[in-house]
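Q: I'd like to go over a predicted model; first the sequence, then the structure.
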Amino acid sequence: MTIGKNILLLGLWLSCGVLHAQYYFAGELGAENANKEVYLSLIEDFRKSSRPYADQFVSRTRSDSLGRFEFRGNMLNISNRIYSIHLDGCASESLENGHSATQCDQIQSINFIASNQDTLYFPSSFAGQIFCTIEAANPNAADLLSVEEERLFMAQDFAEVQSPASLKLRSEHWYDKWKAMGLASGEPLTELYIYTFLSERSSLTREHYLDKLQTDTYFQGLLERLQLKYPEASFTELYARELQADQAMLMGDADLLPWPTLLLAGLLLLSLLLNAGLYRGLRKAKTNSTPITDKLTSQERRIAEAILSDATNKEIAQQLFISHSTVKTHINNLYSKVGVSNREELKKQLKL
């Protein structure tokens, strides 16, 4: 399809969207992806933006004999939200049973920003690649695509890190770059998307984020921008809770932490154990055992934490800026050290 024809079709779809005040998302997947399941998801929980989740699905369609698809309707939010469209290469039955969370490696997807009034077009590239371009009137529609492109450059940059000093310099450089990019977008959702991977607990950027949280007002400013533009949104509340928890952790402010009741319950339980004569046995068992995490390297601990949060190998590689094969090697080492043979057994042992 020529560029001129794309523009003409886009113009017709845009006018259609304005007249009917409904969303219209369409695109091309290529003939090789004819008659495939395509899903539209709403991402309200920004911690679940890296892959499809069944509980986020809004609509499902099937590509036609030429690999074209479309979604249309009038049920989306009138203000911007983060959405995802993904092509599923696995069986639809297994997808609905939850395979997309950890198992299916045949998913191609794109995250974007849109509202109920928007018309978006996802053309295939000249090389036959899909989900690489977005044509839309919404100025922020392709923001997340640009963010993901920059993340690839960041991953390449961090792959060359060989010392703490090098990591610090690169972290500072990329923090400034992400901050400028987010502010320039004028869209708090774009900033929130960037925050998501900068603050990820198992990411190499987590420590630098915490440092900046103490010295820079940027993240507090982001909260104010979210509250101003999206005051009732669940992602605004989630961000506020995360920010408060991180600030409380850094400040050591017990009043902000939701665990006093748990602490009192723990003290009561300890008292009961003492009265029952069990404390001595528990203490002996604890003395004679070595915590599993003490056997692990720092990188293995990061990967173990990521596995506990149900991250896929692909997500772990993105978070730690390492290759997919390196992730597999570390996980095999984890299995050997912990004495397990799969992820579920590993998670059970790590939670003990």
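A: Nice, I can see it.
Q: only C-alpha atoms for contact and neighbour calcs from this point on.
A: Noted.
Q: can you give me the strands in the stretch 101-250 of the chain?
A: Per DSSP state E, counting those that start in this stretch, the stretch 101-250 of the chain carries strands over the ranges 107-114, 119-122, 135-136.
Q: who's in contact with L10?
A: By CA atoms under 8 Å, 6 or more residues apart in numbering, the residues touching L10 are 119-121, 135-136.
Q: also this one, for the comparison:
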Amino acid sequence: MRKVILLFFLLYSAYSQAQYSFSGFINPDEWQNSVYLSIVEDYRKMSGVYSEQIIAKTTANETGFFEFSGNMLDNVNRIYRIHIDKCPESQQGVNHFNGHCSDSEELLFIAKNTDTLKLPFSFGNQIFCKIESSNPKSSVFLKIDSLKNDMSFAYSGV
């Protein structure tokens, strides 16, 4: 009986350790090494970066690889952002307070605590243009941005 209970707790603990992993590459020659992970709780603050949204910061290595991992995210789908910028470290607090850095790249995506997300380089070493994820909803914002670009291109021809 004790062995059955012990086996049950071991199996339960193995499955209860939900852990996310978001990784990707940046061009270290072009961008600063600091990469930020934010949660977007207010839809009015989807564009721009605000200090109250930042939940993690990591540093890309010399090849440009970065990774966020852990088990601190919600177990339901939420909107997250990964962003990088060229603003000096001394001005990061000001830029993140007012939500603006003139030279930055960001990616909005949907994820939960059990998701794996990879952001490889795409054509021409472009960053944040492709998502490989265990969650099929992750790339919905990329699809929306692509549709907006197609619509603006079509409108400019009219």
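A: Arrived safely, thanks for sending. Not measured: the values here are computed from a predicted model.
Q: related to what we said a few turns ago, got a markdown table for the strands of the stretch 101-250 of the first structure, with distance to G73 of the first structure and mean neighbour count too?
A: Putting the strands of the stretch 101-250 of the first structure into a markdown table (distance: least, CA to CA, whole Å; neighbours: other CA atoms under 10 Å) gives the following:
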| stretch | distance to G73 of the first structure | mean neighbour count |
| --- | --- | --- |
| strand 107-114 | 13 | 21 |
| strand 119-122 | 11 | 25 |
| strand 135-136 | 17 | 18 |
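Q: Throw the ones you listed into JSON lines and include distance to V338 of the first structure, thanks.
A: Output for the strands of the stretch 101-250 of the first structure, formatted as JSON lines (distance: least, CA to CA, whole Å):
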{"stretch": "strand 107-114", "distance to V338 of the first structure": "31"}
{"stretch": "strand 119-122", "distance to V338 of the first structure": "46"}
{"stretch": "strand 135-136", "distance to V338 of the first structure": "49"}
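Q: so for G221 of the first structure, which of those strands sits nearest?
A: strand 107-114 (20.8 Å; CA to CA).
Q: can you check which part of the second structure stretch 172-188 of the first structure sits on?
A: Alignment of stretch 172-188 of the first structure against the second structure: no match, by TM-score structural alignment.
Q: with stretch 198-211 of the first structure instead?
A: Alignment note (TM-score structural alignment): stretch 198-211 of the first structure is unmatched in the second structure.
Q: what two of the contacts of L10 of the first structure are the furthest from one another?
A: Longest span within the contacts of L10 of the first structure, CA to CA: T119 and E135, 8.6 Å.
Q: G98 of the first structure pairs with which position in the second structure?
A: When the second structure is aligned by TM-score structural alignment, G98 of the first structure is paired with N95.
Q: so that match makes contact with C101?
A: Yes - when contacts are counted by CA atoms under 8 Å, N95 of the second structure is listed as touching C101 (5.6 Å).
Q: how many neighbours does M72 of the second structure have?
A: Using other CA atoms under 10 Å, M72 of the second structure is surrounded by 12 other residues.
Q: pretty sure it contacts K112?
A: No - with contact defined as CA under 8 Å, M72 of the second structure does not count as touching K112 (9.7 Å).
Q: report the separation between K177 of the first structure and R170 of the first structure.
A: Distance of K177 of the first structure to R170 of the first structure, given as CA to CA, to the nearest Å: 11 Å.
Q: which parts of the stretch 151-300 of the first structure are helices?
A: 164-185, 188-198, 206-215, 218-229, 234-251, 260-275, 279-288, 298-308 (DSSP state H, counting those that start in this stretch).
Q: next: the stretch 1-150 of the first structure.
A: Going by DSSP H, counting those that start in this stretch, the stretch 1-150 of the first structure shows helices at 3-20, 92-96, 143-158.
Q: so for the longest one, what gets flagged as buried?
A: So that's helix 3-20 of the first structure. Buried residues in helix 3-20 of the first structure, counted by 16 or more other CA atoms under 10 Å: 10, 13-14, 16-17.
Q: of all the helices of the stretch 1-150 of the first structure, which lies closest to R343 of the first structure?
A: Of all these, helix 92-96 sits nearest to R343 of the first structure, with 19.0 Å by CA to CA.
Q: and stretch 69-88 of the first structure, which stretch of the second structure?
A: Using TM-score structural alignment, stretch 69-88 of the first structure corresponds to residues 66-85 of the second structure.
Q: got a list of contacts for that stretch?
A: For stretch 66-85 of the second structure, the external contacting residues (CA under 8 Å, 6+ apart) are 17-26, 31-41, 56, 58-60, 101, 103-114.
Q: figure out which of the strands of the stretch 101-250 of the first structure is closest to I194 of the first structure.
A: Closest to I194 of the first structure of the strands of the stretch 101-250 of the first structure is strand 107-114 (CA to CA; 12.6 Å).
Q: so which residue is dead centre in the second structure?
A: Geometric centre of the second structure, nearest residue: I82, 3.4 Å, by CA atoms, centre = their mean.
Q: right, and L117 of the second structure touches S23 too?
A: Yes - counting by CA under 8 Å, L117 of the second structure touches S23, with 6.3 Å between them.
Q: K177 and R170 of the first structure - which one has more neighbours?
A: R170 (18 against 12).
Q: quick check: that one vs K348 of the first structure, distance?
A: Taken as CA to CA, the span from R170 of the first structure to K348 of the first structure is 36 Å.
Q: so which bit of the first structure is stretch 39-55 of the second structure matched to?
A: Aligning stretch 39-55 of the second structure against the first structure (TM-score structural alignment) gives residues 42-58.
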